[in-house]
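Participant: Need a 3D model of the sequence below.
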Amino acid sequence: MSALAERAAGLLGGKLASAADFAGGSLSSVEFVRLEDGREMLVKSGPSPKAEARMLRAIRAAGVPAPEVFAADDAVLAIERLADDGGLSTAWADLGRVVRKLHETTGEAYGWPDDYAFGRLAIGNASSDDWPRFYAENRLLAAARGTGADVERRVEALCGRLGDLLPSRPKPSLLHGDLWSGNVLASNGRISGLIDPACYHGDGEVDLAMLGLFASPTSAFFDAYGPLAAGHRERAPVYTLWPALVHLNLFGPGYRGMVEGCLAKAGF
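Facilitator: Purely as a prediction, here's the structure:
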C-alpha cells in the first residue's frame, strides 16, 4: 500500500483496505482508496493540499458542484469521487449555468488568501484593488520568466499597456482558476463537479478564456452563462495568454506557438 493512501487512512481514523492508481493530472498523483469500513475516496498529493481543500469548500459554498473534502494535511488531500461519464458534449448548457453561479459569488478584492503553485511555478495571490496590475504581476510576468528573451520582452510590452486593454475594476468573481475541460466532470447531461481548482477572485472572463483553450464551448454554454461585456473578444487572447505561458514554462517549447499566437492576437 502506498504511503499516500496510508496517510489518508490515518487522517480519517480508518484502516486501509485497498489503493490503486487513478487517472489524474500531470502535476500530482491520484489514487482510488477504499477503507475497511467501506468508505471510498480519491487521495491526491499536490503543492498545497490544505489550500486546495479551502478552494473546493469555497466552490461548494457558492452552490457549485465540487468534491466534498474528507481530510487534508500538508501532504495529502482526500476527497469524494464524483460520477463522470465523460459526457461534457451533452452538458454544455449546465456548465454555463454552473460557471455563472460560481462567478456570481464575489470577493472584496482581487486575489486569494493563499498563494498557490502549478508544480514548480508559483502563483502569487496577494490582494489588490487594481485588476490590470494584479494580472500583470501575479500571472503574466510571473509565468513568462524563463520562457526566453523574446517571449519575456513581448509579455513585458503587453503588460505595459494592460491598463488600456483590461477593465480596471471588473467584478471580483470567484474563479476556478484552471477551468479547462479536463477539470470538469459530467454525468447524464449534468455537471457533477469542478475539480483541481486554483481559485482566486478576478474577472470571470479569465475562466471563459481558459475553457476555450482546449475545448470549444457551444452556443448552449454561452446562452446559459448569459451576456458578456463589450470587448470580451478582444480581451480573450490576453486572458488565454496566462495558461499558454504556464504550459510553455512547465512543459516546454511545444507550447511556444500557442503563446506566440495569443501575443499576436493581442497585438504584441
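
Participant: make it CA atoms for all contacts and neighbour counts henceforth
Facilitator: Noted.

Participant: ranges for the helices of the chain?
Facilitator: 3-11, 49-61, 92-104, 131-135, 141-144, 149-160, 162-165, 205-211, 219-225, 232-251, 256-266 (DSSP state H).

Participant: Here is a second sequence; please produce its structure as well for comparison:
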Amino acid sequence: MSRLARHGAALLGAQIWNWQALQGGDIAHTLLLYLNDGRKVVVKNGPDPVAEADMLRSLGRTGAPVPQVLGVDEDALVLQYLPADGTLSSGWLDLGHVLAQAHAGRPPQPDEACYGWPTDYAFGTLPVCNTWSRSWPEFWAQQRIGVHLEHVGIDLARQLEALMRRLPDLLPERPAASLLHGDLWGGNVLVSGGRVSGLIDPCCYYGHAEVDLATAGIFDRPAPTFYAAHGPLEAGYEVRFAIYRLWTALVHLRLFGPTYMPLVAHYLDATGANGG
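Facilitator: The predicted structure is shown next:
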C-alpha cells in the first residue's frame, strides 16, 4: 500500500480499504482514498502542504469554492473529495464569477507593502519568491522575471532584462492587491453540473487580478463569458496578459525543458520585446 495513502489515513485516524492515483503528478502525488468509514478523501504531498492548506483556507474565506482541509502536516495534505464530473467548457461563466469573488480578498495590511505573500512557495524544486513589495512592476520584475535570469541562456536572459526595464511603462504601479489563485489553468479547476465545484493546487499571493485571467488562457480557450462575468478588461490587457503568461512559460521551461522555449519566445514577442 502507498506510504502516502497510509499517512493520509493516519492524519484522520482512519483505516483504508482502497486507494487510487488521481490525474496529475508532475509536481506532487495525489491519491483518492476510500476509508473504512465510507468516506472518500484526497491526499497529496508537495513542496509545502502546510502552506498549501493556508492558501486554500484563504481562498475559502472569500466564499470561493475550495476543498475543505481535513488534515495536514509537513508531509501530506488531506482534503475533502469534491465532484469533478464536468468539463471547464461548461463552467467558464461560473469561473468568472468565482474568480471575482476570490479577487475581492485583500492583504492583511493593504496600506503597507501589499504585493506578495507571507511566505515563499515552490513548484516542485522550483522556488516561488513572494517577498512583499509596494510596487507591482517591481514585484513582477524581481520575483517573477528576475529570479530566472541565472537559470536560462544568456540570450534569453538579456531579453528578460530588457523587459524588466520596461515593466514600469507596461504594468500599473498600484493596482488593487487581489488574492490570486496564482496557478490558474484548466487542470486546477474542478467542475460539476456546469458550476465550479472547487479551485485546487493554488500558488496564492496578492497582486493584479489580471494574472489569473491571463493564465486561464495559456492552455485553454476561455469563453467570452468568462471575462464578462469577472468584469470588463481594461485597455492594453493583451500586453499585460503576455507578461503574466511569460512567467508560467518560464516556470515550465525550467521544470520540463526546452520544449517550452517556443512558448517563452511567443510571449516575449507579444510583449514587444523583439520590436513586435
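
Participant: Got a TM-score for the pair?
Facilitator: The TM-score (TM-score structural alignment, normalised by the length of the first structure) is 0.97; 268 aligned residues with a CA RMSD of 1.2 Å.

Participant: if we can go back for a sec, and the helices of the first structure as TSV, adding mean neighbour count?
Facilitator: Conversion of those to TSV gives the following (neighbours: other CA atoms under 10 Å):
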stretch	mean neighbour count
helix 3-11	19
helix 49-61	20
helix 92-104	21
helix 131-135	21
helix 141-144	22
helix 149-160	16
helix 162-165	15
helix 205-211	22
helix 219-225	17
helix 232-251	20
helix 256-266	18
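
Participant: Out of these, flag the one nearest residue 29 of the first structure.
Facilitator: Between residue 29 of the first structure and these, the shortest separation by CA to CA is 9.1 Å, and it involves helix 3-11.

Participant: sorry, back to before: and residue 77 of the first structure, which of the helices of the first structure is closest to it?
Facilitator: Counting by CA to CA, residue 77 of the first structure lies closest to helix 49-61 out of these; the figure is 5.3 Å.

Participant: Tell me what angle the closest one forms with helix 92-104.
Facilitator: 110 degrees (axes from the mean of the first three to the mean of the last three CA atoms, to 10 degrees).

Participant: Now render the helices of the first structure as TSV, adding distance to residue 118 of the first structure.
Facilitator: Rendered in TSV, the data for these read as follows (distance: least, CA to CA, whole Å):
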stretch	distance to residue 118 of the first structure
helix 3-11	20
helix 49-61	12
helix 92-104	22
helix 131-135	16
helix 141-144	10
helix 149-160	19
helix 162-165	24
helix 205-211	15
helix 219-225	27
helix 232-251	8
helix 256-266	18
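
Participant: Which residue in the first structure aligns with residue 225 of the second structure?
Facilitator: In the first structure, the residue matched to residue 225 of the second structure (TM-score structural alignment) is residue 220.

Participant: how much space between that match and residue 175 of the first structure?
Facilitator: Taken as CA to CA, to the nearest Å, the spacing of residue 220 of the first structure relative to residue 175 of the first structure amounts to 21 Å.

Participant: What of residue 116 of the first structure?
Facilitator: Using CA to CA, we find residue 116 of the first structure at a distance of 14 Å from residue 175 of the first structure.

Participant: if I look at these two, which residues touch both of them?
Facilitator: Applying CA atoms under 8 Å, 6 or more residues apart in numbering, one finds that residue 116 of the first structure and residue 175 are jointly contacted by residue 198.

Participant: With neighbour numbers in mind, choose between these two.
Facilitator: residue 175 (28 against 20; other CA atoms under 10 Å).

Participant: quick one: what's aligned to the more buried one in the second structure?
Facilitator: Following TM-score structural alignment, the counterpart assigned to residue 175 of the first structure within the second structure is residue 180.

Participant: Can you tell me what sits against stretch 188-201 of the second structure?
Facilitator: Applying CA under 8 Å, 6+ apart, the external contacts of stretch 188-201 of the second structure come out as 52, 56, 64-67, 82-88, 90-91, 94-95, 98, 183, 202.

Participant: just checking, which of these belong to strands?
Facilitator: Restricting these to those inside strands, with DSSP state E as the criterion, leaves an empty set.

Participant: List only buried entries from those.
Facilitator: When the contacts of stretch 188-201 of the second structure are checked for burial by 16 or more other CA atoms under 10 Å, the buried set is 52, 56, 64-67, 82, 84, 86-88, 90-91, 94-95, 98, 183, 202.

Participant: spatially speaking, which residue is in the middle of the second structure?
Facilitator: When the second structure is reduced to its mean C-alpha position, the closest residue under CA atoms, centre = their mean turns out to be residue 183, at 1.5 Å.
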